[in-house]
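# Below is the sequence, then the predicted model.
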Amino acid sequence: MNPFRAWVGRAWSHSRLIFCAMQSMAAANLERFYPSIIPIGQELRKEASVMLACSTDCQRETLLALLMIGATSSWFNPKDSGASLFLSFQSRLKRAILLNKVDINGAEGLFYMGSLVYWRMLLSYVHDHPRIVRDEIGISVRVPSQPSTLSFNNTPHPWAGVGFEIQKILCEVGLLIRTKRRKSKVPDDEPNPNLFDSQNSLLEAFELESRLLQTGCPAEDQVTNPGDHQTPVDHLLVFAEVYRLLGLLQIYRIFPTVLTSRLAADRSTWISSTRRIFNMVHHHAMTWGLQMNVPQDQFSPNFMAIWLTLFAYSIIEKLKALPIEAGTGAFQPFLLVACSGELRRPSVFTAGLKALIHSDGSLILMETGILRARQILLGRLQMLRDFLPPKPWDLCVSIVQEVWSRMDAISFPSILDKESDSGMDNMPLWLDVMIDHGYETLMG
């Protein structure tokens, strides 16, 4: 039921383009066992790239090859996002749709659009090109939120799973927070960012938060079972929920005003799924003896830091339930890296936290839990390196270790001295580490 695998499987024996693309991917995956195969894979990739550059068509084999060569660029060079190939795929797909070569709501069209959204989502966190992070197809896909009958629309996508709409929102989140962090790095002697732009960004953050809270996933019985015993439907639904939680985490981290507004809101007006999301944080807080029910005027920076840490911990707990060898394994690195930046270790000597705890033992419990979550996260990344092309995952591990190193060098009060709607600017962030060190790799 995987159209990607089926189409490639039928084409490779008669299409030199597909053959070279597929073999180059295999070579990249085998290089840690057979280093001598690296030049062969590079030569096959080069041949496929030349064939793509010399053609202008928008046939199925060309579109598939662009996905195969472009989305695996980081397998060969971890700092190559495949951006130019993404743009080529996007423009050729649009032409294929306009020429009626691809039905946008048919099996092939939905596969391509899901692939495009997933690829763009990853790119939006590592690339600034406006043509990449903005949707240039301009054609809507009919994906009902609650399908009444089983169809391809609710058959899991090989890359996007069942979280198509959520990943579309995550594209916009990536563009917003990356732009915000880049503006925050403007030197003090340069003109301050335009206040109007800052207010627009905050309004956009509020809108994206609302959309993420309102966008749900289909019920389990509404999703076609793909027949993969290692990746049942409930795993795919958990994965889609993790994407949604991650989007919220990034918004709340960069725009603390959005989080304080949400926490101060009347909970009786929340839909059940929103209430469930925020109850996760209180569940873990109670487990560690932390008191998180504080009045609105006590939403201090220390409180916000702990809340974000508990939220990130909740996401890791959900990911922990998904086996690393399952079909979702190859798509976890981005989620793991983005969560890593909120796993702060509290200090038992941090006076600013005394009002939030019942006893000093609560901080010890919390630190133990965070250290375990870190161990799980890093262990997953290292395990993925053992059965996926290793180059991008090495950078992922470097990002995670560096952001933790920066966190552990400071304490809660000092990292929250400066707070604004540009985010908690002095607090270490995974996105900053990635940008500062040039670790911008495609994590998927």
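Nice, I can see it.

# all contacts plus neighbour counts: C-alpha atoms, from now on.
OK.

# Which positions within the helix or strand containing residue 207 qualify as buried?
Element membership for residue 207 (DSSP states H and E) is helix 195-214. Neighbour-count burial for helix 195-214 flags 201-202, 205-206, 208-209, 211-213 (criterion: 16 or more other Cα atoms under 10 Å).

# May I ask which two of the residues you listed are separated the most?
201 and 213 (18.4 Å; Cα to Cα).

# hang on, the earlier thing: what helices and strands are in contact with the helix holding residue 207?
helix 164-184, helix 233-254, helix 256-264 (3 or more Cα pairs under 8 Å, 6 or more residues apart in numbering; DSSP states H and E).

# now, among the buried residues of helix 195-214, which is nearest to residue 296?
Nearest member of the buried residues of helix 195-214 to residue 296, counting by Cα to Cα, is residue 206, at 18.4 Å.

# Just say which of the helices and strands packed on helix 195-214 is most tucked in.
Among those, the stretch with the highest mean neighbour count (mean count of other Cα atoms under 10 Å) is helix 233-254, at a mean of 22.

# now the angle from that helix to helix 256-264?
Angle of helix 233-254 versus helix 256-264, following axes from the mean of the first three to the mean of the last three Cα atoms, to 10 degrees, is 120 degrees.

# Show me what helix 233-254 packs onto, helices and strands only.
helix 164-184, helix 195-214, helix 256-264, helix 301-320, helix 333-340.

# Dump the ones you listed into TSV; add distance to residue 25 as well.
What follows is those, written out as TSV (distance: least, Cα to Cα, whole Å):
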stretch	distance to residue 25
helix 164-184	25
helix 195-214	34
helix 256-264	42
helix 301-320	27
helix 333-340	18
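
# rewinding a little: between the helices and strands packed on helix 195-214, which one is closest to residue 335.
Nearest to residue 335 among these is helix 233-254; the distance by Cα to Cα comes to 7.1 Å.

# what sits up against the closest one?
When contacts are defined by Cα atoms under 8 Å, 6 or more residues apart in numbering, helix 233-254 is touched by residues 156, 161-163, 166-167, 170, 173, 177, 180, 205, 209, 212-213, 217, 220, 223-226, 258-259, 308, 311-312, 315, 318-319, 322, 328, 335, 338-339, 421-424.

# Use this one as the comparison:
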Amino acid sequence: MSARNYHSKSRGGCSTCKSKHLKCDESKPSCMRCQERGVMCAGYTKSIKWPAKHQFTAGMVGQSKSRASHQRSTKSEDAGWNHFKQFEHTNLEDMLTSSLDSLADGRFVDQEAWADMSFFNSVVDLSSTSESLPSLINPGTCPELTDGQFATLTTSDFAENARQMSFVADRSTSIPPIDQGQNLRVATSSLYNLAHEETELCSHFFKAVIPLFCVWDNIINPMRIMIDSLWQHSAPLRHVIQSMSAACLSKSLPRMKSIASSQHKMAWACLKDCSNRSLAQDDRLIAAWLIGHTYSWLHPQNLGLDIFDRIQCIVQNINLREQNPHISFSFFQGAMIYSEMLLAFMRGKPASPAPQNEFDSEYQKTTEPSHPWLGISCETAQLVTQVGHLIYEQWRRQCLIYGFVDDAEMEGFRTCLKQARYIERQLLTYTPGQAIVSVTGDSNTNEIDLQKTDEAYRYTGLLQLYRVFPDLLMERYTPLDKEKFLSVEPPTSRPTRQEQDEWLASLALYILEKIGTIPVESGSRCLHSFVFVAVASELRFESSRNEGEYSQDTNQYEAFMAKATKTSAIDIAQARQFIRARMSLYSEILPVPKTGHIFQLILKIWNAMDEKAGFVFWLDVVHRENLHTLLG
């Protein structure tokens, strides 16, 4: 009787040998033991670990049980079923399938559903249960996948085969644990940014942009009240306030520049095809005005003329006002007075100005606080606007003159001079009591700040008239007395060109003296840029040409140089430094490119004055250097 062969327990053989706890030589495609017995070798499987604490769905277990019933004994089937009975109640299949479908659709998975990521961190171990669950490892049930084939599986393939759960891993391949927080944090962060960026920009608008944009701001600010009640229901308004917020943040966050530009385009896309009648709504009008004004925030040379002209036509249209009594036309009337003042020196009088009517006078007689964008009185703003139209017309006429002046050009000059005299009288007879300036309740801006700014604008208007129309100055020339500046007396003498320049320089210094008493924190700083540009061309040092006028008279030359050295040069240098300091601060406080653009214009004016002997007017520099912008 032959001795019985001894076979030790197999741990890595074919399924047939492992089921009988026999050693397998692991020959391929069929082991020797199966060949000797004449049975079909069940094949080999790779070692995969599966956590016992996680569960399958009842459907998955049922499918596995059905497949096992055709291939294994009742005893093995019962053993496998009992071992995985604990997985019966969790719908893992549905969770996987729905999650993959969500990813394929570009949606994010519910964070709570994936809060417990320990399932993916666990090492899968099926070796201890493979003998009792042959249905999950039987190659006849699901074909064996190589690593390359597994890598090429798409999301849809994965979802389709998620039920089978027969992934084959290489024995030498270790599955690194997945960081349960990394992918979730990335998805959550991206989702948060996309969902809340709009809200954050809108919140920043109310918190920081409105106080920067308005001369004064508090709970009764009509701009704040109007936008707060409309922005959530108005797409163009929502886009434009996001654009303004992003523009103010672009200096610190450069990526916001593209957001500001795209939101601005989206806002205008909502309105550009609207008729004037459909545009006559509070939310659309204020959105259109903000779009026009903030063109220069993104592109300083863009004045937004087309938009402002459309708004002006709507505001001045009597029929639209009668048909829409609920529209805040008085608010937009004040806004357009402000816009016209800023545009007057850049383009002159519009080709087809809107007709004026009694609505203007009614608005001026109101006792409400000054407009939050305007700050100064409407009368002052309209007078400065007329000055701008006149100055631009005369400057343009002067630029177009070639050779000698003909009679038509002389007649045009006389007409402008007549208009200039009328505006001068209006500015001189203006009294502070007429200014619609009242206590605003703003902690940073008080009534005195607005009154000083109002006065500075009046004096700046007169400064421009006296520079462009020197006949007006000759008709009232007396040594400048700050206390009696508005009181016109008969001239004491006919001033020379040098005396006119000194008189105008003294007036410019007086204007800056008024601005210098206003704190930097005051909201009236929004209006100071125009004043700085207008007075900049008066802050000139004496040139060699002026010195030559006195070269033949030693006593006069010494007296002139002593006066220039002790007073004029020092005062002008200090005035320039004051403007530099204020504009540098404004560039930080009002962080939009336009502020730096205005500062660059002022520096260009001074460079031109210092390099070239003779008179330099600031409008010459604006057009020569292409530095057009809204000076406010």
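Thanks, I have the structure now. Since this is a predicted model, take the numbers as computed values, not measurements.

# Now the TM-score, please.
The TM-score (TM-score structural alignment, normalised by the length of the first structure) is 0.82; 402 aligned residues with a Cα RMSD of 3.0 Å.

# related to what we said a few turns ago, for the helices and strands packed on helix 195-214 of the first structure, please prepare CSV with the additional fields distance to residue 400 of the first structure.
Below are those laid out as CSV (distance: least, Cα to Cα, whole Å):
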stretch, distance to residue 400 of the first structure
helix 164-184, 18
helix 233-254, 16
helix 256-264, 22
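
# show me where the stretch 201-350 of the second structure has helices.
All helices of the stretch 201-350 of the second structure, identified by DSSP state H, counting those that start in this stretch, fall at 210-213, 222-230, 235-249, 256-269, 276-279, 282-298, 305-315, 318-323, 329-347.

# Which residue numbers in the first structure does the first one align to?
Residues of the first structure aligning with helix 210-213 of the second structure are absent, taking TM-score structural alignment as the criterion.

# same question, stretch 160-175 of the second structure
Going by TM-score structural alignment, stretch 160-175 of the second structure sits over no part of the first structure.

# on that earlier part again, could you check the helices and strands packed on helix 233-254 of the first structure and tell me which one is nearest residue 38 of the first structure?
Proximity to residue 38 of the first structure (Cα to Cα) singles out helix 333-340 among those, at 23.4 Å.

# contact partners of the closest one?
So helix 333-340 of the first structure is contacted by 122, 242-243, 246, 312, 315-316, 374, 377, 381, 393, 396, 399-400, 403-404, 430-431, 443-444 (Cα under 8 Å, 6+ apart).

# cutoff 6 Å now
Residues outside helix 333-340 of the first structure that contact it (Cα atoms under 6 Å, 6 or more residues apart in numbering): 312, 443.

# in the second structure, what residues pair with it?
Under TM-score structural alignment, the match for helix 333-340 of the first structure is residues 529-536.

# Give me the mean distance between the matching stretch and the first structure.
Average distance, stretch 529-536 of the second structure versus aligned residues of the first structure after superposition (mean Cα distance after the TM-score superposition for the first structure): 1.0 Å.

# and residue 630 of the second structure, helix, strand or coil?
coil (DSSP: H, G, I helix; E, B strand; the rest coil).

# For it, give its distance to residue 462 of the second structure.
20 Å (Cα to Cα, to the nearest Å).

# Skipping its backbone neighbours, what lies nearest residue 77 of the first structure in space?
residue 391 (7.2 Å; Cα to Cα, 6 or more residues apart in numbering).

# Relative to the second structure, which residues correspond to the helix or strand that contains that neighbour?
Residue 391 of the first structure belongs to helix 390-408 when assigned by DSSP H and E. The aligned range for helix 390-408 of the first structure in the second structure is 592-610, by TM-score structural alignment.

# just how off-centre is the matching stretch within its chain?
In terms of Cα atoms, centre = their mean, to the nearest Å, the centre of stretch 592-610 of the second structure is found 24 Å from the chain centre.

# Counting neighbours, which bits of that stretch end up buried?
592-599, 601-606, 608-609.

# tell me the contacts of residue 377 of the second structure?
Counted by Cα under 6 Å, 6+ apart, residue 377 of the second structure has contacts 435-436.

# What residue in the first structure is paired with it?
By TM-score structural alignment, residue 377 of the second structure lines up with residue 163.

# re earlier: tell me which of the helices and strands packed on helix 233-254 of the first structure sits nearest to residue 284 of the first structure.
helix 301-320 (6.7 Å).

# quick one: the closest one to helix 256-264, angle?
Using the same axes, to 10 degrees: helix 301-320 of the first structure against helix 256-264 is 80 degrees.

# so how much does helix 301-320 of the first structure differ from the second structure once superposed?
Mean for helix 301-320 of the first structure is 0.6 Å (mean Cα distance after the TM-score superposition for the first structure).

# so residue 154 of the first structure makes contact with residue 223?
Yes - under the criterion of Cα atoms under 6 Å, residue 154 of the first structure makes contact with residue 223 at 5.2 Å.

# And the nearest residue to residue 490 of the second structure once chain neighbours are set aside, how close does it get to residue 492 of the second structure?
Counting by Cα to Cα, 6+ apart, residue 490 of the second structure lies nearest to residue 476, which is 5.7 Å off, once chain neighbours are set aside. Using Cα to Cα, we find residue 476 of the second structure at a distance of 8 Å from residue 492 of the second structure.
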